[in-house]
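Visitor: what follows is a predicted protein model with its sequence.
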Amino acid sequence: MSAVLRRGKGIELKSRGEIEAMRASGLVVARALAAVAEKAVPGVSTGELDAVADQVIRDAGAVPSFKGYHGFPGSICASVNERVVHGIPSKKEIVQEGDLISVDCGAILDGWHGDSAVTLAVGEISEADRALSEATKASMWAGIEQVRAGNKLTDISHAVEQAALAAAKADGREYGIIAEYGGHGIGTQMHMEPFLPNLGKPGRGPKLKVGMAIAVEPMLTLGTADTDELDDAWTVVTADGSRAAHWEHTVAITEEGPWVLTQAE
């Protein structure tokens, strides 16, 4: 789940054992998202997808971290087409052939949080939508490569931005890079310091250290980078109605480099 900009002091450092505990929660999230991906076919409701994720999380002895978070009603965020993030799942919302849906999911296991998001194709999607999702995913992985001890926070931001721009050039398109929502620290809480922008100059912000954990989550659009919030006070949509994609992984900094805690085994 993307964080809005927060200011504060201190970034939580975890021991190796605590990071391994976060890995366990991350694997629960990975399994939940895999189960949702199998069910994301034309005719299913986003409410049904929410129930699938909820069941997988609870069967693992974990708790959905989104449900009840500041009043959020679902166990996943289900954001279809022009919805960027924080879409509320509903039994009344039926996905259709050609839809693009981003599913964001979090779980708490033994007090530790995992948070991840994928963008799913419902049936056959357009080439533009496919390229958008792939560009967003590539931007995420470029950012993850910079989640290393000794780097500065915005080295991640810069890598995400440059990968998005490179994909846009290769695809012959312009992608909007969402600026007001971004990644975040994670551990004993879902949203912690630092806030991670998805664009910016490198070499700024706090120095990254072993034991930090960060959720890297770019959001790109096929049009504007401007967004609006719907009356439900949650759902964020593109201001021009263009489609959006969202990918996210929780990543820990270890002596060996980035450890993607929410990647399936």
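Guide: On my side now, so go ahead. Please read all numbers here as calculations on a predicted model, not as lab measurements. Numbers count the residues shown, from 1 in each chain.
Visitor: only C-alpha atoms from now on, for both contacts and neighbour counts.
Guide: Will do.
Visitor: so who does Pro206 touch?
Guide: Contact analysis of Pro206 by Cα atoms under 8 Å, 6 or more residues apart in numbering lists 152-153.
Visitor: repeat for Met140
Guide: Met140 sits next to 160, 216-218, 247-249 when contact means Cα under 8 Å, 6+ apart.
Visitor: what residues sit buried inside the strand or helix carrying it?
Guide: Per DSSP states H and E, Met140 falls inside helix 127-145. For helix 127-145, the neighbour count (16 or more other Cα atoms under 10 Å) marks 129-145 as buried.
Visitor: equivalent analysis for stretch 86-101, please.
Guide: So, applying 16+ other Cα under 10 Å, buried residues of stretch 86-101: 86-90, 93-96, 98-101.
Visitor: put this next to the previous one:
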Amino acid sequence: MITIKSPREIEGMAKSGHILAGVHRHLRNIIKPGISTWEIEEFAKKYIEDHGAIPSQIGFDGYKYATCISVNDEVAHGIPRRHLFLKNGDIVKVDMCVEYEGYQSDSCWSYGVGEISSLHQELLEVTKKSLYMGIEKSVIGNRIGDIGSVIQRFTEKEHHFGDVRDLIGHGIQPSIHEEPAVPHYGEPGQGIRLREGMTITIEPMINTGTWQIKSKEVQADDWTYYVSQDGSYSAQFEHTIAITKDGPKILTSQGDPEDEPYLIK
């Protein structure tokens, strides 16, 4: 079921998103060669809890951690690991959900570690731009397919990267996964129509190689994560947004210039 949120609920989600965005702003300075993914987990969990919020991924479908941390060819749902230390040239994705006073937010960001290759820098830039292209299409009256089609055309046809099909965006609030499904591929004019008060995530996952992925299991944690099928590097950028009469509004803004047209005033 798709739930329509009131302005009060959207404002509550924005407060949750502000806490989540604060984690990402700090990670920009923390993520460097030599840091372990477990240190990122510890920082994120402490920051969220110190701000009176809850890391809402903990306990969701049995998950144990505040963050999902995926490195290089790991596309999504990687777990933080005590003995996985980031090295120069890595790409790390940090995904988390926050609950604050009953309101949810969800955002993933990708970070280049130290100096990365020109190909991987292009991957980060294209993936991030595709997120904002999808947000731009998130207006009342458009359809879900309008979001996915612009992302697919830009990433695959213009830049020849792989646009992951199997993992998609979603509605959010009151739980972290709600209807509708929000694919990052598709045809314009197809899918459900966007309505005022809907809250969704847009989170393109883009690979330098094939769009296809495969699953791997972490036996000790009884958990499944995903990697690119051909071992190519992957990037992901995600915002939680609200559909409003004044256009799409980012609820997890980190205060970057590209967010400015989409902020709640």
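Guide: Structure received. Please read all numbers here as calculations on a predicted model, not as lab measurements.
Visitor: overlay them and tell me the TM-score.
Guide: Scored by TM-score structural alignment, normalised by the length of structure 1, the superposition of the two chains gives a TM-score of 0.92; 251 aligned residues with a Cα RMSD of 1.1 Å.
Visitor: about what we covered before: who wins on neighbours among the contacts of Met140 of structure 1?
Guide: Of all those, the highest neighbour tally under other Cα atoms under 10 Å goes to Pro218, namely 34 neighbours.
Visitor: mean deviation, the helix holding Met140 of structure 1 versus structure 2?
Guide: Here the mean offset of helix 127-145 of structure 1 against structure 2 after fitting is 0.6 Å, by mean Cα distance after the TM-score superposition for structure 1.
Visitor: hmm, back to that, take the contacts of Met140 of structure 1 and keep only those in helices.
Guide: Val160 (DSSP state H).
Visitor: which one of the contacts of Met140 of structure 1 sits closest to Asp115 of structure 1?
Guide: Closest approach between the contacts of Met140 of structure 1 and Asp115 of structure 1, by Cα to Cα: His249, at 6.6 Å.
Visitor: excluding chain neighbours, what is closest to the closest one?
Guide: Spatial nearest neighbour of His249 of structure 1, chain neighbours left out: Ser116 (4.7 Å); criterion: Cα to Cα, 6 or more residues apart in numbering.
Visitor: and the one you found? What does it align with in structure 2?
Guide: By TM-score structural alignment, Ser116 of structure 1 lines up with Ser107 in structure 2.
Visitor: that's a helix at that match, yeah?
Guide: No. Going by DSSP: H, G, I helix; E, B strand; the rest coil, the assignment for Ser107 of structure 2 is strand, not a helix.
Visitor: count of neighbours near it?
Guide: 24.
Visitor: select the longest helix from structure 1.
Guide: Per DSSP H, structure 1 has its longest helix at helix 16-39.
Visitor: ok now that helix, how far from the chain's centre?
Guide: Distance, stretch centre to chain centre, for helix 16-39 of structure 1: 13 Å (Cα atoms, centre = their mean, to the nearest Å).
Visitor: list the contacts of that helix.
Guide: Counting by Cα under 8 Å, 6+ apart, 49-50, 52-54, 56-57, 60, 62, 103, 105-110, 112-118, 120, 187, 211, 250, 252, 261-265 sit against helix 16-39 of structure 1.
Visitor: now do the next helix or strand after that helix: distance to the chain's middle.
Guide: The C-terminal neighbour of helix 16-39 of structure 1 among helices and strands, as given by DSSP H and E, is helix 46-59. Mean-position distance between helix 46-59 of structure 1 and its chain equals 18 Å (Cα atoms, centre = their mean).
Visitor: what residue of structure 1 matches up with Thr244 of structure 2?
Guide: Checking TM-score structural alignment: Thr244 of structure 2 goes with Thr254.
Visitor: which residue packs closest to its match, ignoring adjacent ones?
Guide: In space, Thr254 of structure 1 is closest to Val210, 5.0 Å off (Cα to Cα, 6+ apart).
Visitor: what's the answer for Ala163 of structure 1, then?
Guide: Nearest residue to Ala163 of structure 1 in three dimensions, chain neighbours excluded: Ser139, at 5.0 Å (Cα to Cα, 6+ apart).
Visitor: tell me who's in contact with the counterpart of the one you found in structure 2.
Guide: Aligned by TM-score structural alignment, Ser139 of structure 1 pairs with Ser130 of structure 2. Residues near Ser130 of structure 2 by Cα under 8 Å, 6+ apart: 150-151, 154-155, 204.
Visitor: now those residues as TSV including distance to Met13 of structure 2?
Guide: Converted to TSV, these look like this (distance: Cα to Cα, whole Å):
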residue	distance to Met13 of structure 2
Val150	26
Ile151	25
Phe154	30
Thr155	29
Pro204	21
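Visitor: closest to Phe60 of structure 2 among those residues?
Guide: Pro204 (21.6 Å).
Visitor: identify the residue of structure 1 aligned to the closest one.
Guide: Matched by TM-score structural alignment, Pro204 of structure 2 corresponds to Pro218 in structure 1.
Visitor: ditto for Glu11 of structure 2
Guide: Aligned partner of Glu11 of structure 2 by TM-score structural alignment: Glu20.
Visitor: what residue is smack in the middle of structure 1?
Guide: With distances taken as Cα atoms, centre = their mean, structure 1 has Glu248 as the residue nearest its mean C-alpha position (3.1 Å).
Visitor: correct me, but that residue touches Asn198?
Guide: No. Counting by Cα atoms under 8 Å, Glu248 of structure 1 stays clear of Asn198, with 11.7 Å between them.
Visitor: overlap of the contact sets of the two?
Guide: Applying Cα under 8 Å, 6+ apart, one finds that Glu248 of structure 1 and Asn198 are jointly contacted by 217-218.
Visitor: and stretch 219-237 of structure 1, how far from the chain's centre?
Guide: Using Cα atoms, centre = their mean, the offset of stretch 219-237 of structure 1 from its chain centre is 15 Å.
Visitor: show the end-to-end separation of that stretch, please.
Guide: One end of stretch 219-237 of structure 1 to the other measures 11 Å (Cα to Cα, to the nearest Å).
Visitor: ranges for the strands of the stretch 151-265 of structure 2?
Guide: Assigned by DSSP state E, counting those that start in this stretch, the strands in the stretch 151-265 of structure 2 fall at 162-163, 169-171, 178-182, 199-202, 205-207, 213-218, 223-228, 234-236, 239-244, 247-250.
Visitor: in structure 1, what stretch matches the second one?
Guide: Structural correspondence for strand 169-171 of structure 2: residues 183-185 of structure 1, per TM-score structural alignment.
Visitor: chain center to that stretch: distance?
Guide: Distance, stretch centre to chain centre, for stretch 183-185 of structure 1: 10 Å (Cα atoms, centre = their mean).
Visitor: neighbouring contacts of it?
Guide: With Cα under 8 Å, 6+ apart as the test, stretch 183-185 of structure 1 has contacts from 2-3, 11-12, 191-198, 212-218.
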